[in-house]
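Novice: fold the following.
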Amino acid sequence: MATIDTVKEVLEENLDINPETVSDDSTFDSLGIDSLDMVELICDLEEKCDVDFGEPEGLKTVGELVEYIDSL
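Specialist: Next up is the predicted model:
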């Protein structure tokens, strides 16, 4: 499964965000994801992708998050 699909799946499961509305250019603000949601998203993605994110900062879009995950 591609990383973007994993991110979309977690967004749908945890935040009820329609995956069809999510693209690489989607900002977390535009998706209604606040800082608390972001922490939860990171934790869920760490578990699902079996990676340790550390403390990513400055991620504004889904595409930036996908690139970050793929770089780990």
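Novice: when you work out contacts or count neighbours from here on, use the C-alpha atoms and nothing else.
Specialist: Fine.
Novice: what's the single longest helix in the protein?
Specialist: helix 35-49 (DSSP state H).
Novice: and that helix, how far out from the chain's middle?
Specialist: The chain centroid and the centroid of helix 35-49 are separated by 7 Å under C-alpha atoms, centre = their mean, to the nearest Å.
Novice: to compare against the first, here's the next sequence to fold:
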Amino acid sequence: MVLEKLSKLIAEHKDVDPAGITLETTLESLGLDSLEVVEIIMEFEEETGVAIEVNEKLKTVGDVVKLIGECE
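Specialist: Coordinates of the predicted model:
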């Protein structure tokens, strides 16, 4: 569920197919910079009510999913 919701948000930001986003997809390959990642996580927080503390070690979509899972 987290991956699906996150993929949808990324797809809306970068106009990509959410079906092509996997846990192994790098944020760099999606063209996401750190500011965009923070914006997407903030949107996720608003939609779910989960507070997420962002760190700089996020390299893949899986890293973001794991971070969100730790905060839920």
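Novice: follow-up on the earlier one: can you list contacts of the longest helix of structure 1?
Specialist: Helix 35-49 of structure 1 has contacts (C-alpha atoms under 8 Å, 6 or more residues apart in numbering) with T6, V7, V10, L11, N14, L15, V51, D52, F53.
Novice: out of these, grab the one that's most surrounded.
Specialist: Neighbour counts for those, by other C-alpha atoms under 10 Å, peak at V7, which reaches 24 neighbours.
Novice: where's the residue lying closest to that residue once chain neighbours are set aside relative to E20 of structure 1, distance?
Specialist: What sits nearest to V7 of structure 1 in space, not counting adjacent residues and going by C-alpha to C-alpha, 6 or more residues apart in numbering, is L45, at 7.2 Å. Distance, L45 of structure 1 to E20 of structure 1, by C-alpha to C-alpha, to the nearest Å: 19 Å.
Novice: quick one: which of these two has more around it?
Specialist: L45 (21 against 8).
Novice: in which helix or strand does the residue nearest the centre of structure 1 reside?
Specialist: For structure 1, the residue nearest the mean C-alpha position is V7 (4.7 Å; C-alpha atoms, centre = their mean). Per DSSP states H and E, V7 of structure 1 falls inside helix 3-15.
Novice: that helix vs structure 2, average offset?
Specialist: Its aligned residues in structure 2 lie a mean 1.2 Å from helix 3-15 of structure 1 after superposition (mean C-alpha distance after the TM-score superposition for structure 1).
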